[in-house]
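In: sequence below, structure please.
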Amino acid sequence: MNQAETIRAVAESAEVSHAEAERVLKALGFVAQAHLDADEIVLPGIGKLKASPRAGRTGRNPKTGEPVAIPPSTTVKFSAAKALKAAINL
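Out: I've put the predicted structure just below:
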């Protein structure tokens, strides 16, 4: 599903307008960006988003084979809820 299809599906499922569904989904994105660094975000029936630190490491340039320093960073990990796993494993 692309963004427009997701907004349309949420609007139909929640019986709200297209504009209202779009505002809610955008607000969810802003909330996740603002709070993910301190907390995990629980999406009921879907799963959890959690910030996870990634250590720095040495990689290789695929073209030249030279070592390249990859700095430490933070990534987002998703863990699916039981309900979501059950829904896709019918």
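
In: drop to CA atoms for contacts and neighbour counts, all remaining ones
Out: OK.

In: show me the longest helix that occurs in the chain.
Out: Using DSSP state H to define each element, the chain has its longest helix at helix 18-35.

In: how much space separates the most far-flung residue of the chain relative to its centre from Arg54?
Out: Centroid-distance maximum for the chain: Thr64 at 33.4 Å, with C-alpha atoms, centre = their mean. Distance, Thr64 to Arg54, using C-alpha to C-alpha, to the nearest Å: 25 Å.

In: same question for Leu36.
Out: Taken as C-alpha to C-alpha, the span from Leu36 to Arg54 is 15 Å.

In: could you also give me the structure for this second sequence? I'd like to compare it with the first:
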Amino acid sequence: MNKQELVSAIAEKAELSKADSEKALNAMMDSIKESLVKGESTQLIGFGTFSISERAARTGRNPQTGKEIQIAAKKVIKFKAGKAMDEAVN
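Out: Predicted coordinates:
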């Protein structure tokens, strides 16, 4: 499912216009992004939790040349599915 298909599904289920559904979806995504930028996690009960994790710097290897390279430390976004979501899928 892509974003436009998701907007259409939200519009149908919530009985909203596609424009209002897209505004709501964009607002939700922006709010989650702002929370993660601040270093906070976002927990949606029954759906899952978005959080930030630190990945340490490490030495990697270029697969084409075999030469060692340094991979910089960075923050990564993690998503852990909630119990209800996990049970629905399984």
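
In: circling back to that earlier point, buried ones in the very next helix or strand once past the longest helix of structure 1, by neighbour count?
Out: Using DSSP states H and E, the next helix or strand after helix 18-35 of structure 1 towards the C-terminus is strand 41-43. Residues of strand 41-43 of structure 1 classed as buried by neighbour count (16 or more other C-alpha atoms under 10 Å): Ile41.

In: elements contacting strand 41-43 of structure 1?
Out: For strand 41-43 of structure 1, the elements it packs on are strand 47-54, judged by 3 or more C-alpha pairs under 8 Å, 6 or more residues apart in numbering; DSSP states H and E.

In: buried residues in the strand it packs on?
Out: Neighbour count says strand 47-54 of structure 1 has 47-51 buried, by 16+ other C-alpha under 10 Å.

In: can you check stretch 11-29 of structure 2 too?
Out: Using 16+ other C-alpha under 10 Å as the test for burial, stretch 11-29 of structure 2 gives 11, 18, 21-22, 25.

In: swap in stretch 71-84 of structure 2?
Out: In stretch 71-84 of structure 2, counting by 16+ other C-alpha under 10 Å, buried: 81-82.

In: in structure 1, what range does that stretch match?
Out: The aligned range for stretch 71-84 of structure 2 in structure 1 is 70-83, by TM-score structural alignment.

In: show me what that stretch is in contact with.
Out: With contacts defined as C-alpha atoms under 8 Å, 6 or more residues apart in numbering, stretch 70-83 of structure 1 is touched by 44-59.
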